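**Student:** sharing a sequence plus its predicted fold:
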Amino acid sequence: MPTILLLTLSNVFMTIAWYWHLKGGMSKPLPLVIGISWSIALFEYCLAVPANRIGYAHGWSAGQLKVTQEVIALLVFGAFAVAVLGEPLTWRHAGAFACLVGAVAFLFVGR
């Protein structure tokens, strides 16, 4: 469970770092946006690295960690896209999510 929690928090920071400037920050100079994004991403790394180490130490493979992170990233991004950017989710988002959940299932089944 700490792995899932840390991966979720790290994805929140990374989504903010990558996409915050799309809403209201497009007029800011690109070097400034990059600097701010890197500052935010530092917190993401402080959470992602321990999440992966903890998960790996508890028997998760690197592949399991990666596809789990991707599912979490899609959930976090979906929420961010709707709540912050005001973008609607479509059936394509649901399809992509289903495919990623399938990838997780393939890597965890029989483990």
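**Tutor:** Structure received.
**Student:** make it CA atoms for all contacts and neighbour counts henceforth
**Tutor:** Will do.
**Student:** can you show me the helices along this structure?
**Tutor:** Counting by DSSP state H, the chain has these helices, from start to end: 2-19, 30-57, 62-83, 91-108.
**Student:** contacting residues around the last one?
**Tutor:** In this case it means helix 91-108. For helix 91-108, the external contacting residues (CA atoms under 8 Å, 6 or more residues apart in numbering) are 63, 64, 67, 68, 70, 71, 74, 75.
**Student:** quick one: the closest residue to the last one other than its chain neighbours from residue 64, how far?
**Tutor:** Setting aside the residues directly before and after it, residue 75 is nearest to residue 97 in space (CA to CA, 6 or more residues apart in numbering), at 7.9 Å. Residue 97 sits 16 Å away from residue 64 when distances are taken as CA to CA, to the nearest Å.
**Student:** take this one as well and set it beside the first:
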Amino acid sequence: MRTLVLLLASNVFMTFAWYYHLKNTGMPLWKAILLSWGIAFFEYCLMVPANRLGYVGGFSAFQLKIIQEVVTLVVFSLFAVFVLKEHFHYRYLISFGFLLCAVYFMFKK
């Protein structure tokens, strides 16, 4: 559970680091890069322990990666809709469904 909470929190930071500057495209690129790097530091402070705890706790590296990708898509989708005000199309839902199939097969014994 700690792994999932840390992955979720790190992905919130990651999403802001990578995409928040899109709300203010008038900001000079060098400032956007520095701001993103500053935010990304906190992502790494959460992501590294999440992966370490998950790996020691029994997840394989492949399982950790697929969990991280699903968490990333959920966090990014909420960010895109609520912060960037983009529309969510049904085809995104279908694509996510296929990714959830990937998760199923990753964890299938």
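**Tutor:** Ah, there it is. Note that the structure is a prediction, hence the values are computed from the model and not measured.
**Student:** can you redo the helices of the first structure as CSV with mean neighbour count?
**Tutor:** Putting the helices of the first structure into CSV (neighbours: other CA atoms under 10 Å) gives the following:
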stretch, mean neighbour count
helix 2-19, 20
helix 30-57, 16
helix 62-83, 18
helix 91-108, 14
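**Student:** ok, now which ones touch the residue nearest the centre of the first structure?
**Tutor:** Here the mean C-alpha position of the first structure is nearest to the C-alpha of residue 73 (CA atoms, centre = their mean), at a distance of 2.7 Å. Contact partners of residue 73 of the first structure, counting by CA under 8 Å, 6+ apart, are 8, 11, 12, 15.
**Student:** quick one: map the first one onto the second structure.
**Tutor:** I take that to be residue 8 of the first structure. Residue correspondence to the second structure (TM-score structural alignment): residue 8 of the first structure is matched to residue 8.
**Student:** state the distance from its match to residue 68 of the second structure.
**Tutor:** Residue 8 of the second structure is 8 Å from residue 68 of the second structure, by CA to CA.
**Student:** then residue 30 of the second structure?
**Tutor:** Here the criterion is CA to CA. By it, residue 30 of the second structure lies 28 Å from residue 68 of the second structure.
**Student:** what of residue 16 of the second structure?
**Tutor:** 16 Å.
**Student:** do the same with residue 48 of the second structure
**Tutor:** Separation of residue 48 of the second structure from residue 68 of the second structure (CA to CA): 12 Å.
**Student:** and if you look at residue 39 of the second structure?
**Tutor:** Taking CA to CA as the measure, residue 39 of the second structure and residue 68 of the second structure are separated by 18 Å.
**Student:** what does residue 90 of the second structure give?
**Tutor:** 22 Å.
**Student:** one more: residue 32 of the second structure?
**Tutor:** 25 Å.
**Student:** now residue 103 of the second structure
**Tutor:** Plainly put, residue 103 of the second structure is 11 Å away from residue 68 of the second structure if you go by CA to CA.
**Student:** and what of residue 61 of the second structure?
**Tutor:** Residue 61 of the second structure sits 10 Å away from residue 68 of the second structure, going by CA to CA.
**Student:** confirm for me that residue 81 of the first structure is in contact with residue 88.
**Tutor:** Yes - counting by CA atoms under 8 Å, residue 88 is a contact partner of residue 81 of the first structure at 7.5 Å.
**Student:** thank you kindly, that will do.
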